[in-house]
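# Got a predicted structure here, sequence first:
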Amino acid sequence: MEHHINGIALPNEAGFFGEFGGQFIPPHLKEAMDEINTAYEEIRHTAEFQNELNDLFKNYVGRPSPLFYAKRLSEQLGGAQIYLKREDLNHTGAHKINHCLGEALLAKYMGKSKVIAETGAGQHGVALATACALVGIPCEIHMGQVDIEKEHPNVVKMKILGAKLVSVTQGTATLKDAVDSAFEEYLKDPKNYIYAIGSVVGPHPFPKMVRDFQSIIGNEIKTQANERFGQHPDYVVACVGGGSNAIGAFTAFLNTPEVKLVGVEPAGHGLDTDKHSATLTLGKPGQIHGMACYVLEDEKGEPLPVHSIASGLDYPGVGPQHSYLKELGRVQYETATDQECLDAFMTLSRVEEIVPALESSHAVAWALREAPKLDKNIKIVVNLSGRGDKDSDYVAEKIGL
């Protein structure tokens, strides 16, 4: 499926979404990225690749993931009806498995000898370790030491699944530094290694490729919403860090203007502090990790240290397609603070007995805040991008349970 908005290809042949995206990388790395793009374009349309991927989605991941009506929560809030797209029920516990299977299969078809990746909250790492074990390719995951300490359950899972885990201690020892470290390793042998980027970020073709694999989310929402209540949702809401789960949920609706699309960024300790990751809200166009996108940066043009209670959203850049959709005004980008996120985590856990990831809790927080203001006939679909097992100990300690 080719992707357009207002008749404009997303992305164009050079990998740009408007002025965002592209390949801001050294020539030898551009060669490797172009090789990945060529292989992807050749392979993705073949029956063999599609059949293998679709079989894994159905019989391994458990797709389609359910669209759950949060009846008790909707009644308690007294406004719009809230539905949850249950990506948390996927095998490995989040949406990340959708593109990890695609990337691992691509690596296998290209004959690569090692898959390298970064991870923040560990969901991409777990999903990629799983996918690589499944197709029989060695996997190396780079993770910031701060996140290793915070996301212990996922660290253990990655090791059990046979991945080599590299602890990154430089810089702030979080997601941006893990990306830097993984890129360094990849550059040692781009011919035989493949860097499986964990979101819709980085140089072309990764923003396009990850988007394509994740677009199954929105396609399912569209079908399920029409089956459940005979219309499109009025709102589709998702958290945004790099932005893969959000692009996955939004893509099917980009040319359906009556569906409002809302991306929720981390306001952290507050937008008036330096402890947030609200890139689209407070950043400006720049470059990071081989792409042009909105960036939170200092006066020298260096990426700022950023903060979110959710390790997977702790990133000073954002997907180039999100940057373009902001400029077009097609997606409304909002924020939720750490405290709102914690409150949403506990509310969903106590009211619907669903424990969400801290990342996804940002989208839930927006729904809790906005649903009471809307008519009860309005339908909000929140992409519940991951489950909160990995965060439960951290949250319990944080709130003194």
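Sure thing, it's come through. Numbering: from 1, shown residues only.

# from here on, contacts and neighbour counts on C-alpha atoms
OK.

# so where's the longest strand in this protein?
As far as residue count goes, and with DSSP state E defining each element, the longest strand of the chain is strand 260-268.

# What are the contacting residues of it?
234-241, 246, 250, 275-281, 307-309, 313, 330-339, 362-363, 366 (CA atoms under 8 Å, 6 or more residues apart in numbering).

# what helices or strands is the top helix by length along the chain leaning on?
Longest helix in the chain by number of residues (criterion: DSSP state H): helix 27-43. Helix 27-43 is packed against helix 96-110, with contacts defined by 3 or more CA pairs under 8 Å, 6 or more residues apart in numbering; DSSP states H and E.

# let's go with 10 Å and repeat that
If you count contacts as 3 or more CA pairs under 10 Å, 6 or more residues apart in numbering; DSSP states H and E, helix 27-43 packs onto helix 96-110, helix 175-187, strand 193-195, helix 206-214.

# before we go on, here's another structure to hold up against the first:
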Amino acid sequence: MKHPYAFGGQFMPEILMTPIQTLSRNWNAMRNQVDFNQELDFLLKNYAGRPTPLTEVKNFAEVIDGPRIFLKREDLLHTGAHKINNALGQCLFAKRLGIKRIIAETGAGQHGVATATACAYLGLECVVYMGTKDIVRQKPNVNKMEILGAIIVPVTQGSATLKDAVNEALRDWSANYETSHYCLGSALGPYPYPLMVRTFQSVISLEIKEQIKTYTDRTPDLLVACLGGGSNAIGFFHHYIPVESVKLVGVEAGGLGVKSGHHAARFSGGSPGVFHGAYSYLLQDAEGQVLPTHSISAGLDYPSVGPDHAILHDSGRATYTDVIDKDALEAFHLLSRVEGIIPALESSHALAYV
């Protein structure tokens, strides 16, 4: 299927074009600097706790009568999720530019915690926008952000979830871009954000390519990741995209079922459109108005998806499906009870697919 625009781009109001173009220039100038990458590698290893283990879950595989299954344990990173990879990268980038104030948005709270953590370590001010609906369902992470010194700004507009937090964060950045950096938490938004986030998260698949050799001399047959905005999935897929023998599957939030209208399945329930500065797949009505989303997991509750995934979808390189809340919960409880590993509700969608 062909679309009128290439996926991605910079579809921004005039007030944000100067900030995003300035960001692009600065990123292109710094991304390959040896000292920047060496410092980031040091932080990832000695502060965040990389590399993370690759754990075979034999009990889980036996119960479901499945193949050999391995989990990439990003939950064992400092702050408990993959979000710290990107937060450290972007905050270090900003600090090297002389910026002292970081703006972030968060849904599940993990990106907010990771950004607040990076800011505390690097001596930066941190302001986190979060929908009031997410503040209620993610109270422990809100408490962590406040302990770390972040300022939490509740967002009541719209559905009071992640998309509305992004709107308010962008509004703040447009007014304060000369002194602030917007640390976008997923591989979406206008260029260069998808590239920045993919770069920082690609360490996940880079490690897997070496770690899998401990268990087998084969490449994996299948990589499965949950899919919200798409940062963990693109980092997980990145170094395997050229390896055609490896099947890539992204699992979206099926909510109460796509036919119910209460879901966040952008590929099966949406169509290409512009949202938050990028052209990608989007849940929208016939007039192009953004539709509400639903998921049991706050981190998957977003109406659009990163443009890299739109490209992988339309090229046929990756397959995208969805899992309903009920099945994700069943997978959550099963892994917890047979492996002693409590997964995130987001990751439980990928487990349910297996």
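Right, received. Where do you want to start? Because the structure is predicted, anything quoted here is derived from the model rather than measured.

# hmm, back to that, which helix or strand lies directly C-terminal to the longest strand of the first structure?
Downstream of strand 260-268 of the first structure, the next assigned helix or strand under DSSP states H and E is helix 279-282.

# Tell me which other helices or strands that following helix touches.
For helix 279-282 of the first structure, the helices and strands in contact under the criterion 3+ CA pairs under 10 Å, 6+ apart are strand 260-268, strand 291-295, helix 320-328, strand 331-337.

# And the longest strand of the first structure, what's buried?
Counting neighbours by 16 or more other CA atoms under 10 Å, one finds that the buried residues in strand 260-268 of the first structure are 260-268.

# Among the contacts of strand 260-268 of the first structure, filter down to the buried ones and hand me the PyMOL syntax, if you would.
What follows is the PyMOL syntax for the buried subset of these, where burial is set by 16+ other CA under 10 Å:
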select buried, resi 234+235+236+237+238+239+240+241+246+250+275+276+277+278+279+280+281+307+308+309+313+330+331+333+334+335+336+337+338+339+362+363+366
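
# can you pull the contacts of whatever residue of the second structure lines up with E42 of the first structure?
Alignment of E42 of the first structure against the second structure is given by TM-score structural alignment, with A29 as its counterpart. Taking CA atoms under 10 Å, 6 or more residues apart in numbering, we find A29 of the second structure in contact with L23.

# And A29 of the second structure, how close does it get to L23 of the second structure?
From A29 of the second structure over to L23 of the second structure the distance is 10 Å, taken as CA to CA, to the nearest Å.

# State the distance from I234 of the second structure to R31 of the second structure.
Computed as CA to CA, the I234 of the second structure to R31 of the second structure distance reads 18 Å.

# between the two, who's got more neighbours?
Remark: of I234 of the second structure and R31, I234 carries more neighbours, 28 against 13, as counted by other CA atoms under 10 Å.

# Now do the same for the more buried one: its match in the first structure.
Residue correspondence, TM-score structural alignment: I234 of the second structure in this structure matches I247 in the first structure.

# For P67 of the second structure, see how far away the residue nearest the centre of the second structure is.
In the second structure, the centroid-proximal residue (CA atoms, centre = their mean) is S231; its distance is 3.2 Å. Taking CA to CA as the measure, S231 of the second structure falls 26 Å from P67 of the second structure.

# How about S159 of the second structure?
With distances defined as CA to CA, the gap from S159 of the second structure to P67 of the second structure amounts to 40 Å.

# What of V142 of the second structure?
The gap separating V142 of the second structure from P67 of the second structure is 38 Å, by CA to CA.

# Pick out whichever of the two has more residues nearby.
Counting neighbours by other CA under 10 Å for V142 of the second structure and for P67 shows that V142 has the greater number, 25 against 12.

# The aligned residue in the first structure for that one: what's it in contact with?
Using TM-score structural alignment as the criterion, the counterpart of V142 of the second structure in the first structure is V155. With CA under 10 Å, 6+ apart as the criterion, the residues that contact V155 of the first structure are 121-123, 125-126, 141, 143, 147-149, 163, 165, 390.

# please redo it, this time with the cut-off set to 7 Å
Residues in contact with V155 of the first structure (CA atoms under 7 Å, 6 or more residues apart in numbering) are 122, 148.

# How about the secondary structure of it?
In the three-state summary, V155 of the first structure is assigned as helix, counting by DSSP: H, G, I helix; E, B strand; the rest coil.

# can you check G273 of the second structure too?
strand.

# Please say which position in the first structure it maps to.
G273 of the second structure is assigned G286 in the first structure as its aligned equivalent, the criterion being TM-score structural alignment.

# what's the spacing between that match and D189 of the first structure?
Taking CA to CA as the measure, G286 of the first structure falls 28 Å from D189 of the first structure.

# What are the boundaries of the strands in the stretch 301-401 of the first structure?
Taking DSSP state E, counting those that start in this stretch, the strands of the stretch 301-401 of the first structure run over residues 331-337, 379-384.

# For L84 of the first structure, which of those is the nearest?
Taking CA to CA as the measure, these were each checked against L84 of the first structure, and strand 379-384 came out nearest at 4.9 Å.

# residues in the second structure aligned with the closest one?
The alignment of strand 379-384 of the first structure onto the second structure (TM-score structural alignment) finds no residues at all.

# contacting residues around that strand?
With contacts defined as CA under 7 Å, 6+ apart, strand 379-384 of the first structure is touched by 80-88, 233-238, 249, 356, 360, 363-364.
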